Each structure stands twice: as C-alpha cells, then as structure tokens.
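Chemist: quick one: sequence and predicted model below, then my questions.
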Amino acid sequence: MFSLPKTATIIEVGPRDGLQNEARTVNTEDKLDFIKALQEAGLPEMELTSFVSPKWVPQMADAREIVAGTKKSGRQFVLTPNERGINAALEAGADSIAVFVGVSNSFNEKNINKSTAQSMEALKPLIEKAKQDGIFVRACISTAFYCPFEGAVDPQKTIELCGQFVDWGVDELSVADTIGMANPQESHELFSQLKKRFPDVLIAAHFHDTRRMALANAYAALVAGIDRFDASAGGLGGCPFAPGATGNVATEDLVHMFHRMSVDTGVDLEKLYEAISFIEPHVSNPLQTGMYTLYKNRK
C-alpha cells in the first residue's frame, strides 16, 4: 500500500498559460475579473501573466496592468524570459518570477532562438541576482518528457537540468509534460527520482491533456509524493511554440479527483465553475472538460 498526501496545492495557470494561445484577444478588465473569481474560489497561488514581447505573444501585452490590478493573495508568478522581462516584472510590482527553459535544444531554439545551454548560461546570473534580492524564483522545465521535434527526452537530462537550477538557488521546479505525451509510469518514475534527488525544493507537476492522460499522470505524480500541481480552469491552454499541444489539465477535474480521494485542495468547486462560466464567452471555443460539462448540464 502507499499513502497519498493529505493536501495538495493547485497553482492556477489559466490567466497566463491558459490564455496565451487564445486567438481572440481577452481585454484586461475581463482578465482581472477572471483572476478575482479564481482567487475567490480558493486559488491564491497563480500564474498571472508573462513579460514577453507582444510581437510574439500579443495576448500578454497588458502584463503591467494585470500585475498592478490584481489583489495580492498568496504567491503570484509572472513568466520572465530574460533580463528585460525580469526587470519589467519587478518594476511592475511582481515579487515572484518564473523563468523557463526546454530540456530539448530544438524546442528551446524554436521558443527563444537559443540552445538549452545558451539559455542556462544567460539565466544563471539573473537567478542568482534575483535570489540575492529576495525574489521567489520558479524554474519551469519544458519538454521534460517529450519534445515535439525530437521525440522522447532522456529523464537524466531533465534531472540534470533541474539540478543546475537547484544549485543556483531556485525555490521551485515546475516540471512539464509540454505536449501531453507522457504516460503514468513515466510520470511516477521521473517524479519519484526528482523527489529523492531534491527533497528540500518545491516541485510541481505540469501536465497537458493532449491524449487525455493528464489526470492519470497527475495521480501517478501524487503517488510519487508530489503535492503541487499546475492546472488551468476550464482546461484552457496550449503552447504557441509546441505543435500539437492542447490545453492544460483542467483545474476542476483535478480538484474533483483529489477531493474524491480525500486530498484537500482548499478549492470551492462551485465558485470555480462560476469563474469558468465567466471566462468562457471571452475565449474562442466552448470549454468542455469533464466536470465543467456536468456542471453546465446540471443547470
């Protein structure tokens, strides 16, 4: 027999990872109302926005306004790809940043025109300075399992990359199945190794639901001892630099599964459904995740 954690923390990524790939522009006030509704549902930890070039991700052009307009409630991350992004985020009032790198060179080059090694070389001094300044730093590890261009990724490459970040003092690792190709066995094995290797670092699992395996993979990570999970309300999401990637694991489906297993998340599902109902008219496609569909049919 194995034991599960009694509690799990959901890091809501809908406002950033969820909306970044939306074809329809969501206006700033609607984003802020969506964030407020998510907070009221019991999701204080959240990925708000990203300080990236609007040329490449136009949906995130209002990053400053989002940070300024969001009520401080728990840890709130902003994604920052480089020194310019970090400086802009801190000037806007952010106190928690997320940096990112792909384990596979091909994905990294498509994403930010740098190899993985070049990205790490550039990030090291930025992370060390941020930690000296008391900033919470989250490292997002993309293509930790599979790459859309290279296929399967060697788990040891992922672990070694995580180790570099840990050596530089990051507070959390968010390890992502970016294109949703991982299976539960792979999830359990990798997260078991990460927990054993880095017992004093926060580790979050980030799954996409391309092949409807995200819940199974999350369960496997939970069994491995992971108690932090990225999720997106309504299953919103996708990656503009990862062909074939679909939405993130749906927050409501993940919360429901955890609650059914007596793993408390502190999230009020009814209020979460209300938040999803609010954002649905502002996005391109109907939101049809399992629990949200049941909620709509119930009404």
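Modeler: Yes, it's here.
Chemist: C-alpha only now, for contacts and for neighbours.
Modeler: OK.
Chemist: what are the buried residues along the helix or strand in which residue 124 is found?
Modeler: Element membership of residue 124, judged by DSSP states H and E, is helix 116-132. Neighbour-count burial for helix 116-132 flags 116, 117, 119, 120, 123, 124, 126, 127, 128, 130, 131 (criterion: 16 or more other C-alpha atoms under 10 Å).
Chemist: which secondary structure elements does that helix contact?
Modeler: On a contact count with 3 or more C-alpha pairs under 8 Å, 6 or more residues apart in numbering; DSSP states H and E, helix 116-132 meets strand 96-102, helix 105-112, strand 136-142.
Chemist: can I get the ones you listed in JSON lines with mean neighbour count and distance to residue 78?
Modeler: What follows is these, written out as JSON lines (neighbours: other C-alpha atoms under 10 Å; distance: least, C-alpha to C-alpha, whole Å):
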{"stretch": "strand 96-102", "mean neighbour count": "24", "distance to residue 78": "5"}
{"stretch": "helix 105-112", "mean neighbour count": "18", "distance to residue 78": "17"}
{"stretch": "strand 136-142", "mean neighbour count": "23", "distance to residue 78": "10"}
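Chemist: out of these, flag the one nearest residue 297.
Modeler: strand 136-142 (35.5 Å; C-alpha to C-alpha).
Chemist: hold the first one in mind and look at this next one:
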Amino acid sequence: MIEGVDYSGDRPSVAGLVAAGKKFVVRYGGPGGSWKHIDAAEASALIKAGLSIVANAEGAADGLLGGRSAGIDWARQADAHFRAVGMPADRPIYLSVDFDVTSGQWSVVADALRGAASVIGAGRVGVYGGRRAIEWARRDRVAAWYWQTYAWSGGVWVPGNHLEQYRNHVALAGGTVDLCRAKAADYGQWGQGDDMPLTNADADLVATRLLGRILGSTGPTVGVALQDTYRGVKELQARPLADVDEQALAEALAPLLQPGVTVEQLREVLASVRLVPGAG
C-alpha cells in the first residue's frame, strides 16, 4: 500500500509530509470555496518534493443530490481547475458523496455521476463515499475509480478500491489531514517526477517491442500506425521504459487484432490506455 493524505484549508508543510513518508495528496479543485482549492504554486511545490496529486471535486457535502446538472457543473469546474494547475487530460476526478447516502437518494446521485461522465468521459469519473456509495457506483457502472472512506462503512472495505481514507482529522506536518492509502498502482495520481510523456525515441522502442510481441502478423502498415500513435498522443503517460507494463497494453489491444481492424480503432484504444509500472 502507498500512504498519502487529503486536506482542505488547514494545510501541512510539504517537507513535513515527505518526512512523514507520504507519497501523494488528494486535493480539491473546481466547485466549492476557493479557500480549500489547490493552486498552481502548491501543485508545483508538491511535485518538486516528489509527491503525486489526486483530483477531488466537492461543492456542498450533499451537492450531488442536485442530480445530472450538478454532476455536469462539478465536472466542468473541476476539470478546468485541475488542468490549469497541470493535471494531464487523461487523469480521473473523484466526485465526493460526502454523506451517508440512502437507497432512496442513490438514483439522483447516480444521475449526477452520469452527468459528470458526459463532460469528462466515463473512464475519468471517480467517486468518494462510504461503503454503499462505492458498492452502488460499481454495481451501476457510474464510476471507474473508487475512493472509500471509513465513515458510513461499518468497518467493511469494498474489494477493488483505488483509495481508502482510514482516519480523519490527524495533526501532521503543521496542519490537519485525513490519512489515506492507495490500494492500486494507478489510483489516479499525476505530477510525480517520473510521470513524463514518452519521447519519440521511447515510442519507437516500445512500438518495436509490442510489434514483436503481439502485432507480428498484422503487417508493416499497422506497425507504422502504432508508432505514429505513440508520437501523436501527447497526453499518454509512462513510467521509465524498463518498467512499462507491456502485457497490460497487449491485453487491451488484443481484441482489436483481427482482420479488418482499422488505424482509427488502434488510435482510440491507445489514447485511452495509461501505461503503469509492471508487476515483474
């Protein structure tokens, strides 16, 4: 697990967070009061210190009871805010269900998450909340990223969480934070120093390795298209080349590798895949 924090107005020392062994921070942006929002200076300081950033959107704690229009508004504001401070366009935004949502309220909240998806894409919608919010979002497929809080969870953690908030209101590094842990290699983070775009040289190497592994029977035309895709998709992020999880990318592409596959299909898939550290 990877340890991190989230916080709002009472901000800790960046150096203190690093000294405490924290690796990421979850920060607010978009809806809600500007007093709790991350700005460009803070984002830069976090990144320079080696801390990753995760995007969270919250207006009022129960603001998603505003339904689809609320989700659209939150997503628009948050995406603009985080993009302005350096977030890559493919990173998720967690929308907060910061109350003990009931079954009678859930359909409205689900509509809000669908509204957010209409703005930023379903693959970038995350949800923060208690056990029921996470379970219902997964069941109804209205989010792709899951950040569960211990509140309203009865001590039960939902399998497959990306993030978990396990303790609130902790004095740390001169501020007050909530303690979080990441349960997956990719939990929506961005900004860390080794999250650099692929260079053309890296693109050629990765493309060559992939061609030898999974594209050998498709011919040179597809090979050239794959190389061009890597060069052209500027927002595709990668860890150092030695750690690229080729198998994950191979599995994502495999269903398209059949007669009649088009360059456009390959481009669409590659544009949606984020390379993450390999397991081996």
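Modeler: All right, it came through fine. In this text, all values refer to a predicted model and were calculated from it rather than measured experimentally.
Chemist: now the TM-score, please.
Modeler: The pair, once superposed, lands on a TM-score of 0.44 when counted by TM-score structural alignment, normalised by the length of the second structure; 175 aligned residues with a C-alpha RMSD of 4.8 Å.
Chemist: follow-up on the earlier one: closest one of the buried residues of helix 116-132 of the first structure to residue 188 of the first structure?
Modeler: residue 116 (24.9 Å).
Chemist: I'd like to know how far that closest one sits from residue 98 of the first structure.
Modeler: 16 Å (C-alpha to C-alpha, to the nearest Å).
Chemist: could you point out which element follows the longest strand anywhere in the second structure?
Modeler: Criterion DSSP state E: the longest strand present in the second structure is strand 163-172. Sequence order places strand 175-182 as the next helix or strand after strand 163-172 of the second structure, per DSSP H and E.
Chemist: next helix or strand past that next one?
Modeler: strand 196-197.
Chemist: picking up where we left off before, okay, buried residues for the longest strand of the second structure please.
Modeler: Neighbour counts using 16+ other C-alpha under 10 Å place 163, 164, 165, 166, 168, 172 of strand 163-172 of the second structure among the buried residues.
Chemist: not counting sequence-adjacent ones, nearest residue to the fifth one?
Modeler: Translated: residue 168 of the second structure. Among residues not flanking residue 168 of the second structure along the chain, residue 178 sits closest, at 4.2 Å (C-alpha to C-alpha, 6 or more residues apart in numbering).
Chemist: surely the one you found touches residue 6?
Modeler: Yes - contact criterion C-alpha atoms under 8 Å: residue 178 of the second structure and residue 6 qualify, at 5.3 Å.
Chemist: hey, what's in contact with both of these two?
Modeler: Listed as contacting both residue 178 of the second structure and residue 6 by C-alpha atoms under 8 Å, 6 or more residues apart in numbering is no residue at all.
Chemist: one step back: any chance of the buried residues of strand 163-172 of the second structure in CSV, with distance to residue 74 of the second structure too?
Modeler: Below are these laid out as CSV (distance: C-alpha to C-alpha, whole Å):
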residue, distance to residue 74 of the second structure
163, 20
164, 22
165, 21
166, 25
168, 24
172, 29
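Chemist: closest one to residue 227 of the second structure out of those residues, please.
Modeler: The closest of these to residue 227 of the second structure turns out to be residue 163 (C-alpha to C-alpha; 33.8 Å).
Chemist: how about the helix or strand residue 136 of the second structure falls within: buried residues?
Modeler: Per DSSP H and E: residue 136 of the second structure is located in helix 131-140. Within helix 131-140 of the second structure, the residues that count as buried by 16+ other C-alpha under 10 Å are 131, 132, 133, 134, 135, 136, 137, 138.
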